[in-house]
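**Q** Need coordinates for the following:
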Amino acid sequence: MNHFLKKGLIALAVATFLWGHEAFADFVTFGSGGSTFGMTFVEIGDAGNAADTTNTGIANTPAGSVSYKYRIGKYEVSEDMISKFNASQSLQITKSALGADKSATLVSWNEAARFVNWLNTSEGHQAAYNFTTGGVNENIALWDSADAWQQGGENRYRHKDAQYWLPSMDEWYKAAFYDPESGNYFDYATASNSPPAAVSSGDGTGANGNNEAVWGNQSSGPADITQAGGLSPNGIMGMSGNVFEWEETSENLANSSASLDRVIRGGSYNSAGNPTLVSSNFRAGRSPTSEIVFVGFRVASAATVPEPGSIAVWSAMWVGGCFLRKRRVRK
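**A** Now for the predicted structure:
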């Protein structure tokens, strides 16, 4: 076999392999110049896992079953990220002013959705949420069924082609409490069924081990996003404590009206006395326009796939090999 043709066929085989296997890049940069920032994403696999049906309290609903792979931010969105969004936009998102690396709070659901839309459009992707008015804290409109997300059931809040979004109830719950090794669920997002130790900051490597969280009425407020307590079974920080987080899903689970209350979950630094607040067994509804001092958010995204340009390069090499083979035959 001609040397160049052989190399081309090998390249094509490698390209085919890469196309069928996900790349696990987990750090994405957004913005430009002095307004650049990065977000770390962790892939959540085990698509089609069973839901948790054991909750009997306020959160008495099956949760956590997701039929597809996706990614979720390892950390909550920081004040610095919001500041850099604001620096590049005419729309200005309200936020806390506790420190650049602190979890951003006072951000409404609508404002968080504006931020997520920009993550999409700044990278050339479809916006996740259908804003038809100009106010930063005005409600979205529902997508038509033809444009709405359909995986796991119709979701008219989210566009089917969005690459970044606010995590749904099931996406958030699975990332926080699901153990991919056993297929079971923990009660706390520190890979434990016992209440976490209350700390003002930590990363799960100190005296308490991984079972620590920023809760218990910490007067210092939220911790830096990389010091927000122990990790979930999936390696996500701060899903028990630090700040409550917005879920995309409406409180009644229907996503049928833009004005419906959205869910906050996970507990916060000022959750005092009752560990249920930082457990899997608590959820509460709040208006999508509410700006609350102990509520922030994190971002979810599509699972990583190889860049189409990579396939083009390998295909060109294969075609080049064939072309050289033909030229040699003609001589």
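**Q** only C-alpha atoms for contact and neighbour calcs from this point on.
**A** OK.
**Q** for the closest residue to residue 161 other than its chain neighbours, what are its contacts?
**A** The shortest distance from residue 161 to any residue other than its chain neighbours is 5.9 Å, reached at residue 126 (Cα to Cα, 6 or more residues apart in numbering). Residues in contact with residue 126, defined by Cα atoms under 8 Å, 6 or more residues apart in numbering, are 117, 120, 159, 161-163.
**Q** Could you measure from residue 126 over to residue 260?
**A** 24 Å (Cα to Cα, to the nearest Å).
**Q** Kindly report the same for residue 266.
**A** Relative to residue 260, and taking Cα to Cα, residue 266 is found at 20 Å.
**Q** So between these two, which is more surrounded?
**A** Higher neighbour count among residue 266 and residue 260: residue 266, with 29 against 19, using other Cα atoms under 10 Å.
**Q** Let me see the contact set for that one.
**A** 239-241, 243-245, 277-280, 282-283.
**Q** Then residue 18?
**A** So residue 18 contacts residue 306 (Cα under 8 Å, 6+ apart).
**Q** So it, which state does it fall into?
**A** Using DSSP: H, G, I helix; E, B strand; the rest coil, the structure places residue 18 in helix.
**Q** One more sequence to fold, the one below, so I can look at both together:
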Amino acid sequence: MAYCAVVRLAAARGRAGGSACRVSAGALAGFACSNPGRCVISFAAIGDWRVRGVRSRAWLSLGAALVLGCIGVRALAGPVPDYGHDFVVIGDPGNRAVNQAEGRRFFPPYAPEGFSVGRVDYRYRMARTEVTVGQWLEFVNAYAPYYDGSVSSLAFTGDWIVYAGNGSYRAIEGSENFATNMAWRFAARYCNWLHNGKGLEQAAFENGAYDTSTFGQDANGYYTDQRTHNAEALFWIPTLDEWTKAMHWDPAKSDGEGGYWRYPTSSDTAPIIGPPGFGQTNAGSGATYDVGAYSDVMSPWGLFDGSGGEREWLEFAADEGSRYLRGASWALGPPFDEIDRVTPGPPITGSGGFHIVSAIPAPGAPAVLFIIAALNPRSRGGRGLQRWNSRMGEHDETFHHPRRRPLLLHSDAPAGNRERAALHGHQR
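**A** All right, here's what the predicted structure looks like:
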């Protein structure tokens, strides 16, 4: 019995799909699996597949051997749990990418020739709001027994969670529904944890969406972290395409032709800074509010907090030194909301929050799915984008901005801001 991501079987009795493949004698010339979700199968000519008792004739006439990358497919035999997130389905698969008039920084000289952003060829779900302090606190306390870093590290806790002693953490009063920040690596572990049903064993945090055994640095200081989520992941950090589509693409724009709004507020005009009920965003104000507080300001798909709240981690990595973030935050103003503004951040710093993405639940009836994918359609590599990183640094002031400014304690800011400032010295 060997692990294989290429087949996910929903048994006729309605049980959840398995991830193991049994292949009959003579079908395989060799089988190697370096890590779950990234397998290589070598088939010799023709063979019978037996997958948990289901037999199908596989005519594979490819000469000596056929090598397939088992990197994509899952058949979800039942609903994917929401775990307290309000998910919105992002449809319109095959939408066009951002054009140069809509996002000039996605084109030369800022980006390499042929770079494309925004098109997504599948349906997916994205949480309506950013991950909240309360949701993150549950994760922090679950992972705490395995965490060996500083108890005051904002990469782990974010701004609003503090150590309570005896191995546990608490949220600053009144902050439970604020958007939270964290390091990219801990966001990845959060996705693993949800993927594994919020299990409390350490293995539940270390693989599922992202293999944390890849998290490290080489001799040159480059990060070795897995670049894209596993094909069978149920939850993951959004790709650049997924985030851009969910926040900016409107199928009804331009009299139904579809198009991208400049800002993630269904508008080509920058949102007005001010408290809920008066303004449209807290971007750059220093004040913090509950997620979804600007209830009349949303993306074309009904997502909140694309502007303000926290900057948002993307899965997208342009080089070995950083991941990328999108959107403005309580500390950075609306110019950072522009569709073609992205900023880099090391995956080990608490630089942003995120809207979690989820797989689409399967229909009610069980199904058997056999798909072999040569490429993961949700993956976007990035090794060829080092030029983009440097060029955008030359042309775009985004790359010269600090991640954090001192807190601005406005009179309308929640009292918790003052406690946060005292605890963290006004800086993240």
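**Q** related to what we said a few turns ago, going by neighbour count, which of the contacts of residue 126 of the first structure are buried?
**A** Burial by neighbour count, judged by 16 or more other Cα atoms under 10 Å, picks out 117, 120, 159, 162-163 from the contacts of residue 126 of the first structure.
**Q** Of those, which is the nearest to residue 74 of the first structure?
**A** Distances from residue 74 of the first structure to those, taken as Cα to Cα, are shortest for residue 163 (16.5 Å).
**Q** so what corresponds to that closest one in the second structure?
**A** In the superposition onto the second structure, residue 163 of the first structure corresponds to residue 234 when matched by TM-score structural alignment.
**Q** Test my guess that its match contacts residue 358.
**A** Yes - Residue 234 of the second structure lies in contact with residue 358 (Cα atoms under 8 Å); the separation is 5.6 Å.
**Q** so what sits against both of those two?
**A** residue 80.
**Q** quick one: the strands in the stretch 151-300 of the second structure?
**A** 161-165, 168-171, 235-236, 249-250, 259-260 (DSSP state E, counting those that start in this stretch).
**Q** out of those strands, deepest packed?
**A** A comparison of these by mean neighbour count, using mean count of other Cα atoms under 10 Å, puts strand 235-236 on top with a mean of 28.
**Q** distance from that strand to the first structure after superposition?
**A** With both structures laid over each other, strand 235-236 of the second structure and its partner residues in the first structure are 0.3 Å apart on average (mean Cα distance after the TM-score superposition for the first structure).
**Q** In contact with residue 235 of the second structure, which residues?
**A** So residue 235 of the second structure contacts 191-192, 194-195, 209, 356-359 (Cα under 8 Å, 6+ apart).
**Q** quick one, what contacts residue 295 of the first structure?
**A** The neighbours of residue 295 of the first structure, taking Cα under 8 Å, 6+ apart as the test, are 105-107, 243-246, 264, 268.
**Q** Now it. Nearest residue, chain neighbours left out?
**A** Residue 295 of the first structure sits nearest to residue 244 (Cα to Cα, 6+ apart), 4.5 Å away.
**Q** That neighbour matches what in the second structure?
**A** In the second structure, the residue paired with residue 244 of the first structure according to TM-score structural alignment is residue 311.
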